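Asker: Show me how the following folds:
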Amino acid sequence: MNDLLPHGLDDFLAEAGWTGAVVEPLVGDASFRRYFRLRAADGSTAMLMDAPPPQEDPRPFLHVAGWLAEHGMRAPRILAARPDQGLVLLEDFGDARMRDWLDDHGGHEQAVYAAAIDALVALHAQPAGPFAPYDMAVYQREAGLFTEWYCPAMGLSVDEDGWRTAWDAVLHPLLPRQTDPVTVLRDYHAENIMLLDPAGPDGGAQGVIDFQDALVGHRAYDLVSLLQDARRDVPVELESAMLDRYCAATGAGDDFRADYARLGAQRNAKIVGIFARLWKRDGKARYLAFIPRVWDALERDLQHPALAPVAAWFAANVPQEIRDTQGGELQ
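Answerer: Got it, this is the predicted structure:
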């Protein structure tokens, strides 16, 4: 076990006041980060993030966590940090992840999602954070993951210039609506929302994790992350009801709904590319099982008139048999 622990951990824990704590490894995510739960003799717990350089840098996480805490979003408190070593000691939010909890408490789904929507409404009422812009260059770079990784994995030779041109046409209309931007967490979904008081009504208060890639951009993006979740089935009726809830609270209209479809298609195309990359480059085949769910949401987004140029590209470049099998079998 000691061989698996981060280098310099004993000194770090001693400085943080956690000498002698039991260190339990936890399941990691799609990055190089690792997580451990610490258990002290008095029963208190904390979370240890190991974000080893040069592959990882915890400074963005610390930066965003501090801003969120100052602006009403429930992020884990930072108990200690050595960024140069990639070590961060965090408040323990427990094990009640929204996705897993709802698997066992499906009757609370409407209320739990409503609380997550209301948290976004509150976040979007705040001034945008001091983060980089979610601009066209970022949108295009992300969408490009589809043609860079998924298409070759499927043995497809596609029109990459036409892909970029189609996305320019689809995304340019939403850019003026980013002139009053909000903080975009980018991975706001049921695996990254923790229920802090699961014994409370409808799962109690919620906290967020995995927000280190936050940018400043469009209000619809995090709604897409939540309601077109790659890792959990969200009924279409629930998606529609929660989108209505957000629009009613913010006064968003038809342009917003069109932008929701635009960013839904962009995000879902990106995720399909990322999951293909995780398999081909990183040997993480388990993410392939999520592609049919993402592909299904992508197809629904493509039906919106705002996606006509991208829908035409798919019709010309991705054979119907692949689309009919919700993304097909990767090679």
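Asker: only C-alpha atoms for contact and neighbour calcs from this point on.
Answerer: Fine.
Asker: for the stretch 101-250 of the chain, what spans make up the helices?
Answerer: Secondary structure of the stretch 101-250 of the chain (DSSP state H, counting those that start in this stretch): helices located at 109-124, 136-145, 151-153, 160-171, 221-227, 236-250.
Asker: can you count the residues close to residue 149?
Answerer: The tally of other residues near residue 149 (other Cα atoms under 10 Å) stands at 21.
Asker: what does residue 101 give?
Answerer: So residue 101, with other Cα under 10 Å, has 18 neighbours.
Asker: now it: how far from residue 203?
Answerer: Taking Cα to Cα, to the nearest Å as the measure, residue 101 and residue 203 are separated by 8 Å.
Asker: Likewise for residue 55?
Answerer: 35 Å.
Asker: higher neighbour count, the two?
Answerer: The residue with more neighbours, out of residue 55 and residue 203, is residue 203; 22 against 10, by other Cα under 10 Å.
Asker: One more sequence to fold, the one below, so I can look at both together:
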Amino acid sequence: MSDRSFEGFLRDAGWADAERFPLTGDASTRRYIRLRRGDQTALLMDQPQGAEAPTAPANATPEERKALGYNAVARLAGADCGRFVAASNYLHGLGLSAPEIYAADAPNGYVLMEDLGADLFTDSLAKGVSERQLYKGAAEVLATIHAETAPAVLPPDKPLHAYDETALMAEVDLLTEWFFPVGLGRTATADEVSEFHGLWREALAPVLHTRPVFVHRDYHAQNLMWMPGRTGAARVGLIDFQDGVAGSPAYDMISLVEDARRDVSPETGRLTLSHYLNKMRDQGTPVYEAAFALEMALYAAQRNTKIVGIFARLFRRDGKARYLDLLPRVWSYLNNDLAHPALSGLKSWYDRVIPFAARGVPNIGSKR
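Answerer: You can find the predicted model right below:
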């Protein structure tokens, strides 16, 4: 991607003369630049094309999936910033504070968008904003999204991929592929992986056919902005939703209250869930609470299994040792998640195969 195409995009969008302030990034190939022109600001996304594999089609063969790799099979957006644009259009259309798209050149990986500011939930909490207030706002966003069945296509033309068994299984496989070498000092055996797969498929089967909604997929305090100048659910700004899929409404709730990067108080977690359920009832889309509790337990265990694997991968493959310090929190969630009766078979596998002493930083700290 040449500098001329970069400069040309900004020129065509009318922002070539703006001051540029690069923002720090971490776990993706995208970079963001805040643009300032007088008292106006905007945000530029620069996504290098070809940096990540495309999404695997739903009908891809096992051989094709293996060739494309994890990102593709897990239905991640990869370098397709058009998925960000489409998801933002969809969420913006629901009246939510996803960034307005000012200009986009998806083939070259550029998006110019509304700047939602810098007040992430984590920053707002540090400034003394009430945790309960923030999380009630986040619950209202979920209720707004979940009032609608997930569309097949996001505007103008991006299919919304299903969060299906293939994607969910690719995610839990991160545990055996990446955590085992880090936490146990060995690879998983073929028998261990085979049993693991069977138990997960059995556990997930009852929740794969619920009414699908748009799932943000990484809905937590570092991807949510506090915008108190707006009203209702629009007080919460949304970012980093390009990997959105059609799946269970329980997934984003778990992502919110079992945050891998910060402790959410149990009382806030209960109030957030209660507020969500009340909003869903009041808007005429009530939730059957017993079924929802089961979905939360299953997706909590699935998500935290994935995160353990991702954090181990970020350490082992990418040299980002700081992610090891987050593992005790995630393992604490996962240990609690596995206590649900519907997960008894999986709990037995985890307890037999992964000793409690390996579920955190102390035993793997020497490998930094």
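Asker: Find the centremost residue of the second structure, please.
Answerer: In the second structure, the centroid-proximal residue (Cα atoms, centre = their mean) is residue 218; its distance is 1.9 Å.
Asker: so that one makes contact with residue 242?
Answerer: No: Residue 218 of the second structure sits out of contact with residue 242 when judged by Cα atoms under 8 Å, with a separation of 9.7 Å.
Asker: circling back to that earlier point, map the residue nearest to the centre of the second structure onto the first structure.
Answerer: Aligned counterpart of residue 218 of the second structure in the first structure: residue 187 (TM-score structural alignment).
Asker: nearest residue to that match other than its sequence neighbours?
Answerer: Excluding the flanking residues, the one nearest residue 187 of the first structure by Cα to Cα, 6 or more residues apart in numbering is residue 225, at 6.0 Å.
Asker: quick revisit: ok, now which ones touch the residue nearest to the centre of the second structure?
Answerer: 240-241, 252, 255 (Cα atoms under 8 Å, 6 or more residues apart in numbering).
Asker: Roughly how far does it sit from residue 34 of the second structure?
Answerer: 22 Å.
Asker: and what of residue 199 of the second structure?
Answerer: Distance from residue 199 of the second structure to residue 34 of the second structure, by Cα to Cα: 46 Å.
Asker: Same question for residue 146 of the second structure.
Answerer: On the measure of Cα to Cα, residue 146 of the second structure and residue 34 of the second structure end up 31 Å apart.
Asker: Map residue 238 of the second structure onto the first structure.
Answerer: Match for residue 238 of the second structure (TM-score structural alignment): residue 208.
Asker: same deal with residue 138 of the second structure?
Answerer: Under the alignment (TM-score structural alignment), residue 138 of the second structure maps onto residue 116.
Asker: what's the burial count for that match?
Answerer: For residue 116 of the first structure, using other Cα under 10 Å, the count is 22.
Asker: neighbours of the nearest residue to it once chain neighbours are set aside, just the number please.
Answerer: If you skip the residues right next to it in sequence, residue 116 of the first structure has residue 206 as its closest partner in space, 7.5 Å away by Cα to Cα, 6+ apart. Using other Cα under 10 Å, residue 206 of the first structure has 22 other residues around it.
Asker: Determine the number of other residues adjacent to residue 297 of the first structure.
Answerer: Neighbours around residue 297 of the first structure, by other Cα under 10 Å: 23.
Asker: And it? What does it align with in the second structure?
Answerer: Going residue by residue (TM-score structural alignment), residue 297 of the first structure aligns to residue 333.
Asker: Next up, the contacts around its match.
Answerer: Listed by Cα under 8 Å, 6+ apart, the contact set of residue 333 of the second structure reads 258, 304.
Asker: wait, is it part of a helix?
Answerer: Yes: per DSSP: H, G, I helix; E, B strand; the rest coil, residue 333 of the second structure lies within a helix segment.
Asker: Next one: it from residue 7 of the second structure, what distance?
Answerer: 46 Å.
Asker: Apart from its neighbours in sequence, what residue is nearest residue 142 of the first structure?
Answerer: Closest to residue 142 of the first structure by Cα to Cα, 6+ apart is residue 270, at 5.4 Å.
Asker: Touching stretch 203-215 of the first structure from outside, list them.
Answerer: Residues from elsewhere that reach stretch 203-215 of the first structure (Cα under 8 Å, 6+ apart): 58, 60-65, 73-76, 93, 108, 112, 115-116, 131-134, 183-188, 192-198.
Asker: Using ChimeraX, define a selection of the buried residues within those residues.
Answerer: To isolate the buried members of the contacts of stretch 203-215 of the first structure in ChimeraX, using 16 or more other Cα atoms under 10 Å:
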select :58,60,61,62,64,65,73,74,75,76,93,112,115,116,131,133,134,183,184,185,186,187,188,192,193,194,195,196,197,198
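Asker: any idea what residue 293 of the second structure aligns with in the first structure?
Answerer: Match for residue 293 of the second structure (TM-score structural alignment): residue 257.
Asker: which residues does its match contact?
Answerer: Contacts of residue 257 of the first structure (Cα under 8 Å, 6+ apart): none.
Asker: Doesn't it belong to a strand?
Answerer: No: read with three-state DSSP, residue 257 of the first structure is helix and lies in no strand.
Asker: circling back: in terms of neighbours, single out the busier of residue 199 and residue 34 of the second structure.
Answerer: residue 34 (20 against 17).
Asker: Would you double-check that the more buried one falls in a helix?
Answerer: No: checked against three-state DSSP, residue 34 of the second structure lies outside a helix; its state is strand.
Asker: Just give me the match in the first structure for it.
Answerer: So, by TM-score structural alignment, residue 34 of the second structure is matched to residue 37.
Asker: From residue 11 of the first structure, how far out is that match?
Answerer: Counting by Cα to Cα, the gap from residue 37 of the first structure to residue 11 of the first structure is 17 Å.
Asker: Ok, residue 197 of the first structure next?
Answerer: 33 Å.
Asker: ok, the closest residue to residue 113 of the first structure other than its chain neighbours - contacts?
Answerer: Nearest residue to residue 113 of the first structure in three dimensions, chain neighbours excluded: residue 242, at 7.3 Å (Cα to Cα, 6+ apart). Residue 242 of the first structure sits next to 113-114, 117, 227 when contact means Cα under 8 Å, 6+ apart.
Asker: Now do the same for residue 242 of the first structure: its match in the second structure.
Answerer: In the second structure, residue 242 of the first structure lands on residue 272 (TM-score structural alignment).
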